[in-house]
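Asks: Sharing a model that was predicted from the sequence below.
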Amino acid sequence: MLSTRLRYISDCLPSGVRLLAVSKGQPVTSIRSLAEIGQCDFGESRLQEASPKLNALQEFKNLRWHFIGRLQSNKVRSVVKSFQFIHSVDSFSLAERISRISGEEKCSPMIMLQVKFREDPTKGGFSPQQLLDEWLKLNTLPNLKLVGLMTMVPINLDCEDRRNVFRDCRALADQLNLPDCSMGMSSDWKEALQCGATWLRVGSALFGDDKNHVISHTDITKSD
């Protein structure tokens, strides 16, 4: 049951750590069921899929929508208008575009900067050194609230290697005085939690393992 899985995960979270329900691939009925029992944060990675869900759930005024997929430049305006959080800002040029369009739309989205701590051709992101080199420029961009870092571990890493990635992410966030780390998914959220995550992106462990609605590392990085 959704309520049982939500309660189990929520009971594991200390103060200051939040659950992001990865609702990509899930029907509106499942999202509604979680919203009705108090889940407020939902993550989507495809604008085309997300838009009808946002429209269908407008009666829940306290919902916060997070964009977690790879963001194409031609989708920035629509994402900025619909999502309060963007977890996947993987370059200065994308941040600059979001900043400009956010100003035009008179909004200030919460931004997680995506960092790649291990080589992985399937994922984008700043390298740690690149982020440090561009940090001052990023901080000059208006209309953005830089609140944290986001990372995803390569799927072939063992448990200790995953922990090392999570620790590296937390250390870099602390170095930059950023409060949040968006890291950890259904298969490794407990490890991420132990290493300093403040947002856990959980899909199948929350919604269930229905083969039609499984959220995977591959799914979360795909774009429209």
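Replies: It's in.
Asks: contacts, neighbours, all on C-alpha from now
Replies: Will do.
Asks: give the contact list for the residue nearest to Gly125 when sequence neighbours are not counted.
Replies: Nearest residue to Gly125 in three dimensions, chain neighbours excluded: Asp90, at 4.1 Å (Cα to Cα, 6 or more residues apart in numbering). By Cα atoms under 8 Å, 6 or more residues apart in numbering, Asp90 lies in contact with Leu113, Gln114, Val115, Gly124, Gly125, Phe126.
Asks: Farthest-apart pair in those residues, please.
Replies: Greatest spatial distance among those (Cα to Cα): Leu113 and Gly124, at 10.8 Å.
Asks: Which one's more surrounded, these two?
Replies: Leu113 (26 against 19; other Cα atoms under 10 Å).
Asks: Ile37 contacts Arg5, doesn't it?
Replies: No: counting by Cα atoms under 8 Å, Ile37 stays clear of Arg5, with 11.8 Å between them.
Asks: from the contacts of Asp90, which is closest to Leu176?
Replies: For the contacts of Asp90, the closest approach to Leu176 (Cα to Cα) belongs to Leu113, at 11.5 Å.
Asks: dump the residue contacts of the closest one.
Replies: Leu113 is in contact with His87, Ser88, Val89, Asp90, Gly125, Phe126, Leu146, Gly148, Leu149, Met150, counting by Cα under 8 Å, 6+ apart.
Asks: neighbours around the fifth one, how many?
Replies: Counted with other Cα under 10 Å, residues neighbouring Gly125 total 21.
Asks: This protein: strands as residue ranges?
Replies: Per DSSP state E, the chain carries strands over the ranges 18-22, 41-44, 64-67, 85-89, 110-114, 145-150, 180-182, 199-202.
Asks: Comparison target below:
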Amino acid sequence: MSSIKQRLTRVRQRIEQAERQAERTPASTILLAVSKTRTADEIRAAFAAGQTAFGENYLQDALEKIDALADLKLEWHFIGRIQSNKTKPIAENFDWVHSIASLKHARRLGEQRPPERPPLKICIQVNTSGEASKGGHEPEQLPELLKAYQALPGIEVVGLMTIPALTDDAAAQRRPFRLLRNLRDTLRSDALPLETLSMGMSGDLEAAILEGATIVRIGTAIFGPRQYNSTN
């Protein structure tokens, strides 16, 4: 059993245990493997272990891997900060974007989405910790902004996403996730169900699942410590 396969097994066990603790339906949480800085061979190893959804932060690195792994049926999620001059390749090559914090970017992504592909699924990023360094809309901005996002062609608003401040305190971990879930519950409607809550990483996935996460974004716990490339 490869180390990646072993780590994936352990992460899946953590997810299953958290779902049981939360009395949630088994397999109601999607595991997104964060493969930024990882090689195509590492992604192949994860795929061989049953993982099909991968998240990338660095566009050029991601495009190279998408090309190298075109023989595999993978789902690609862009989870990094978006630059206006790079929206076209994101729109053309990804299935999801989790880091939407700008109507301008969402509009460009929708306009540049190839017509033969289904609408690009997007999660609107919310700043739940009040940190200036964190991207995302402020919670109070969402009610009005959602109407504008929903009106854009070429995209499908499927939910909300957050990256809270890091903490080892279990209660503190849960607070921003609870805020996002409550915000979603307040804003959702039949026309906009906002079924996705993208929240939780290697160190706090249990807290996120207890508060309703439908996607957890896990990198280190699957692939080990990251190896950064100075060119990204």
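Replies: Yep, that arrived. Keep in mind it's a predicted model, so treat the numbers as computed, not measured.
Asks: TM-score for this pair?
Replies: Here the TM-score for the pair of chains, by TM-score structural alignment, normalised by the length of the first structure, is 0.88; 214 aligned residues with a Cα RMSD of 2.0 Å.
Asks: Tell me the residue in the second structure aligned with Thr151 of the first structure.
Replies: Thr151 of the first structure maps onto Thr162 in the second structure, with residues paired by TM-score structural alignment.
Asks: Tell me how many other residues crowd its match.
Replies: Other residues lying near Thr162 of the second structure total 25 when counted by other Cα under 10 Å.
Asks: Over to the one 5 residues further on?
Replies: Applying other Cα under 10 Å, we find 11 residues neighbouring Thr167 of the second structure.
Asks: State the distance from it to Gly203 of the second structure.
Replies: When distance is defined by Cα to Cα, to the nearest Å, Thr167 of the second structure is 9 Å away from Gly203 of the second structure.
Asks: How about Ser28 of the second structure?
Replies: Using Cα to Cα, Ser28 of the second structure is found at 19 Å from Gly203 of the second structure.
Asks: Under the alignment, what does Glu191 of the first structure map to in the second structure?
Replies: Under the alignment by TM-score structural alignment, Glu191 of the first structure pairs with Ala207 in the second structure.
Asks: quick one: that match and Ala132 of the second structure, what's the gap?
Replies: 23 Å.
Asks: between these two, who's got more neighbours?
Replies: Per other Cα under 10 Å, whichever of Ala207 of the second structure and Ala132 has more neighbours is Ala207, with 24 against 8.
Asks: Could you pull up the residues touching the more buried one?
Replies: So Ala207 of the second structure contacts Ala170, Gln173, Arg174, Phe177, Gly200 (Cα under 8 Å, 6+ apart).
Asks: what's the burial count for the last one?
Replies: Using other Cα under 10 Å, the number of residues around Gly200 of the second structure comes to 26.
Asks: quick one: it and Gly212 touch, right?
Replies: No: with contacts counted by Cα under 8 Å, Gly200 of the second structure stays clear of Gly212, the gap being 10.1 Å.
Asks: now the second structure: which of the contacts of Asp90 of the first structure match?
Replies: Contacts from the contacts of Asp90 of the first structure that recur in the second structure, judged by both residues aligned by TM-score structural alignment, their matches' Cα atoms under 8 Å, are Leu113, Gln114, Val115, Gly124, Gly125, Phe126.
Asks: Phe94 of the second structure versus Thr167 of the second structure, what's the distance?
Replies: Counting by Cα to Cα, the separation of Thr167 of the second structure from Phe94 of the second structure is 31 Å.
Asks: And for Thr37 of the second structure?
Replies: Plainly put, Thr37 of the second structure is 17 Å away from Phe94 of the second structure if you go by Cα to Cα.
Asks: Likewise for Pro114 of the second structure?
Replies: In terms of Cα to Cα, Pro114 of the second structure sits 11 Å off from Phe94 of the second structure.
Asks: Between those two, which is the more surrounded one?
Replies: Taking neighbours as other Cα under 10 Å, Pro114 of the second structure and Phe94 compare with Phe94 leading, 20 against 16.
Asks: Can you tell me the residue that sits opposite the more buried one in the first structure?
Replies: Aligned by TM-score structural alignment, Phe94 of the second structure pairs with Phe83 of the first structure.
Asks: Then Ala33 of the second structure?
Replies: So, by TM-score structural alignment, Ala33 of the second structure is matched to Ala21.
Asks: So what's the residue count around its match?
Replies: Counted with other Cα under 10 Å, Ala21 of the first structure comes out at 27.
Asks: which residue packs closest to it, ignoring adjacent ones?
Replies: That would be Phe42: by Cα to Cα, 6+ apart, it lies 4.7 Å from Ala21 of the first structure.
Asks: Could you do Ala197 of the first structure as well?
Replies: Using Cα to Cα, 6+ apart, the nearest residue to Ala197 of the first structure is Cys181, at 4.9 Å.
Asks: Could you tell me how far that neighbour is located from Glu105 of the first structure?
Replies: Taking Cα to Cα, one finds Cys181 of the first structure at 27 Å from Glu105 of the first structure.
Asks: Now do the helices in the first structure.
Replies: Secondary structure of the first structure by DSSP state H: the helices cover 2-11, 28-36, 47-56, 76-82, 92-105, 128-139, 159-175, 189-194, 204-207, 217-221.
Asks: ranking the ones you listed by burial, who's on top?
Replies: Ranked by mean neighbour count, the helices of the first structure are led by helix 204-207 with a mean of 22 (mean count of other Cα atoms under 10 Å).
Asks: post-alignment, it versus the second structure, mean distance?
Replies: Compared with the second structure after fitting, helix 204-207 of the first structure has a mean deviation of 0.7 Å; criterion: mean Cα distance after the TM-score superposition for the first structure.
Asks: just checking, what packs against that helix?
Replies: helix 2-11 (3 or more Cα pairs under 8 Å, 6 or more residues apart in numbering; DSSP states H and E).
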